[in-house]
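**Q** Sequence and computational prediction follow.
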Amino acid sequence: MSVQTILLDFSVDPARLGDECGQRAVFDQLETVLKDYIPNLVLSADVKIDGGSLKLLVGKKGTSVSTRLFDQGLVTVNIEYYKEENEAPLMDYKSAQVLENQLKKYLSVTKSQSYIPLKRCLFGRYYPSSDNRLLEYDIDEVLFDEQSPFQRVQVVHSKSLGNMLVLDDLQNIAEADLIYTETLMGRGVENYEGKEIIILGGGDGALLYELLKEKPKYVWMLEIDELVMKVSNKYLSTICGDVLEKRKGKNYEIIVEDCMLTLNKFMKEGRKLDYIFGDLTDIPISESACGELWEFMITILESAFKILKPSGKFMTHANGANCPESLKMYEEELLKLKPPVKFTKSKAFVPSFLEEWWFYQISFNTTDLGDA
C-alpha cells in the first residue's frame, strides 16, 4: 500500500498568467482535461497567493489534484491518491505521459515534464545520492528497524541488491556491494599477509571478513554500535560470514567502544601498525572544512598516523564522484597534516549507492618521517 504522487510541470507564456482572468482561463482548460482522467473531479478550494494562485480539486476515492499557477509562466499539477498493494493504479507513468501530451495541446505550452509516480508509504523506497539527488530503490520489505543509542538502524530488502543496511536513513552497504569492500581494501594491490591492522568502524563485518581471507597477523575492529553488528550478523551473513558471531578469534578482536579510546591506548603503548582503515563517516558536504564532522575526521587522521609504521597506510572511503568540491577540501586538509602525507585514490561504482565512489590510500610522504 502506498500514496501515489504524480507530478506534471508546464511552462506557458507568462502573459497568459498575468491577471486573474488569464489564470482562470488556463485553469479551466486544465480542469476540462483532468476530468477525463479522474472521475468525479470537483473544485474544492481556490486560493489567491503571492505570485499566482492555488486550486485544489478532489475526485473519486479521495484523489486530490493541486494546481499551482505562477505569474512567471510556470504551471504545476500534483495528483495524489491511495493505492492498495494489489490494486490497479489510477494513473501510471504511461498514462501520465498521455495526460501531459493532452494538456500540452490545450495549454499551448513551451515546455512540459511528467514524472514517474512517487510511491510514498510506511517504509522508505527513496534515499539521497551523495549530492542530494533522489534515488528510488526496488525495496519490498523492511526486515529490521530500531533506534540504537547512536543511530537509527534498518535492514531493508531490495529485489536487485539483496538485504541492505541503512543507517540514519542513508544506504550503508548491501549484499551486492563486494566491490565496495574490495576497492576500500585495494584487493590485488595491497598485501595484508602477516600485517597488523585496525578497522575504525566497519560494524557490518564485511571488511573484517574479507581481510581475514588475506591471512593478516592480527586485526582489531573498533565499533561503537553493538546493534549494527547484531543485525548485520543476522541479515548480512553473505557479506560478513560468521566473524560477528564472537568478539575474538585467533587473529582478530572486535572491541565495542569509541575508537578513540583504543587509538589513545595504542599511542601510549607505542604500537605501530601496518594498516588503519577508516570505515566511519563519509567526507562531509559543506561550504568549508569546518564543523564537528570535519574536526572528528581530522582528529582520526592525526591519531592514525601516530600509530602507523613508516611504511603504513590509512585506507578510507570518501564520497561520491558528484561531490568534487568536498573531495577537493578533503585533499587540501590532507596536505596540511604533519608529518606530511601523500595519497593515491581509486574509484568504483557501488551498487547500493547507485553511483561512483572515491576511496583514498594515504601514507607518509617520506618513510623517515614515520617515527616523528
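**A** Perfect, I can see it now. Residues are numbered from 1 along each chain as shown.
**Q** make it CA atoms for all contacts and neighbour counts henceforth
**A** OK.
**Q** Show me where the stretch 251-372 of the chain has its helices.
**A** 259-269, 292-306, 324-334 (DSSP state H, counting those that start in this stretch).
**Q** for the residue lying closest to residue 283 once chain neighbours are set aside, what are its contacts?
**A** Leaving aside its chain neighbours, residue 283 sits nearest to residue 318 (5.4 Å; criterion: Cα to Cα, 6 or more residues apart in numbering). By Cα atoms under 8 Å, 6 or more residues apart in numbering, residue 318 lies in contact with 282, 283, 327, 357, 358, 359, 360.
**Q** For residue 33, see how far away the closest residue to the fourth one other than its chain neighbours is.
**A** Nearest-residue entry for residue 357: residue 320, 4.4 Å, with adjacent residues in sequence omitted and distances by Cα to Cα, 6+ apart. Using Cα to Cα, to the nearest Å, residue 320 is found at 43 Å from residue 33.
**Q** the more surrounded of these two?
**A** residue 320 (25 against 15; other Cα atoms under 10 Å).
**Q** ok, second structure coming up, stack it against the first:
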Amino acid sequence: MRLNFNLCNLEEKVKNSALSADRKEAREFQTSSSGLFFKVKKVLYEKKSAFQKIEIIENDFYGRVLFLDGLVQTTEKDEFFYHEMLVHPALAIHPRPEKVLIIGGGDGGALREVLKHPVRKAWLVEIDQEVIKACEQYFPWLDEALADPRAELAIADGFDFIQKTTERFEVIIVDSSDPVGPSAILHARDFYRKLKKILKPDGLIVAQAGSQLLHLREHSQKAAFLRPMFRFARFYSAPVPTYPVGTWCYTLLSDRIDPLAVKKLRLPDGLKYFNAEVFRASFAQPVFFEQALQKKE
C-alpha cells in the first residue's frame, strides 16, 4: 500500500479520485508533471470511507486495478511483483517462521503470500474495513486467504496494535503507505523501536520503503537510524511496473540473520517472480542509491 510522495505538497492540485470527469480514464500523477493512466473498461467500485476514496476499475491489460485516494495500490496483472518481493525474502530465510504480523496490506496480497509458508498464524492489521470489504469482493485472493484458519484479521491502527499486543513474532511485514505525510509515523525511529520490542530475538522485519528514485532523502534518513538499531539493516529493490518510476525499495532488518550470508532459501511452490537468483540480485544497488544511503543527514 502506498501514498504518492510528490503530490503531498500540491495542495489544490491534489484530488482523491483517479477517475477523469468523463470516467473514461483513471490517472495517477506520480510527480507534478508525469504519471500513469489507464483506460477504463468498467468502473467496478467507488466508495469514500472514513479514511480514503476507494476505487476499483477494470482495464483491458492490467485487469482490475485498485486505487486509494487516486493512487494505484494493486493490479491483477502485476501485483505479484510487489507482494512476492515484500514477503518471501524474509520468510524464505527465517529457519522457522511460526507467527507473522502484517501491518497494512488490506488488499490481501501479502497475507496470501505468507500463507504459502508453513506458518502457525498470520495477523493482518488493516485500519480501513471498507478496503477489506471491497477487496474481498473484487480481488478473490483476499477472501481465500482470510478463510485460512491460520489467518486472523484485526481492523485497527497498526501503531496502536503493536503497542497493545502481547504476542511476539518471528517475522513482521510493514505493508504501509509511503514515507511521507500521515504515514511518516510508520517509517520513523520510534515506530521501529516499538516493532523491535515485539520481535523475537531471531526475528526479521521487512518493510516497503518507497520509490528508489523519488524517496532518496527518506531512504538516507531511514538508513541513518536503522543501521545503529539493527545489526543487519539491508535495503533491496525490485521492479513494480505500476508504481512510481517502476523500481521499488524494501528494508530487511534483523539482529541475528544476515540475508547476504544465507546460503539456502526455503521457497514455497507457486511463485511467479521470486527465486534464489532474484533474491541475491535484489540487494545489488546502483551507485546513486548507495551514495544516498551513505549520506549523513
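**A** Noted; the coordinates are in hand. Predicted, not measured: the structure shown is a model, and the values here were computed from it.
**Q** TM-score of the superposition?
**A** In this superposition the chains share a TM-score of 0.70, using TM-score structural alignment, normalised by the length of the second structure; 234 aligned residues with a Cα RMSD of 2.6 Å.
**Q** now the helices of the stretch 251-372 of the first structure in CSV, with distance to residue 217 of the first structure?
**A** Below are the helices of the stretch 251-372 of the first structure laid out as CSV (distance: least, Cα to Cα, whole Å):
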stretch, distance to residue 217 of the first structure
helix 259-269, 17
helix 292-306, 19
helix 324-334, 29
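**Q** Of these, give the one that comes closest to residue 351 of the first structure.
**A** Between residue 351 of the first structure and those, the shortest separation by Cα to Cα is 20.1 Å, and it involves helix 324-334.
**Q** So which residues of the second structure form strands?
**A** 25-29, 35-39, 42-48, 53-59, 63-68, 71-75, 99-104, 121-126, 151-155, 169-175, 199-211, 232-239, 247-254 (DSSP state E).
**Q** matching residues in the first structure for the longest one?
**A** Residues 308-320 of the first structure are where strand 199-211 of the second structure lands when matched by TM-score structural alignment.
**Q** and that stretch, how far from the second structure on average?
**A** Per the superposition on the second structure, stretch 308-320 of the first structure and its aligned residues are separated by 1.0 Å on average (mean Cα distance after the TM-score superposition for the first structure).
**Q** And stretch 31-46 of the second structure, what's buried?
**A** 31, 36, 37, 38, 39, 40, 43 (16 or more other Cα atoms under 10 Å).
**Q** wouldn't the fifth one be in contact with residue 26 here?
**A** Yes. With contact defined as Cα atoms under 8 Å, residue 39 of the second structure reaches residue 26; the gap is 6.4 Å.
**Q** Nearest to residue 347 of the first structure, out of the helices of the stretch 251-372 of the first structure?
**A** Per Cα to Cα, nearest to residue 347 of the first structure of the helices of the stretch 251-372 of the first structure: helix 324-334, 12.3 Å.
**Q** packing partners for the closest one?
**A** Contacts defined by 3 or more Cα pairs under 8 Å, 6 or more residues apart in numbering; DSSP states H and E place helix 324-334 of the first structure against strand 308-320.
**Q** ok and the strand it packs on relative to strand 196-201, angle-wise?
**A** 30 degrees (axes from the mean of the first three to the mean of the last three Cα atoms, to 10 degrees).
**Q** and strand 308-320 of the first structure with strand 341-350, angle?
**A** 40 degrees.
**Q** what's the spacing between strand 308-320 of the first structure and its chain's center?
**A** Its chain's C-alpha centre and that of strand 308-320 of the first structure lie 23 Å apart, by Cα atoms, centre = their mean, to the nearest Å.
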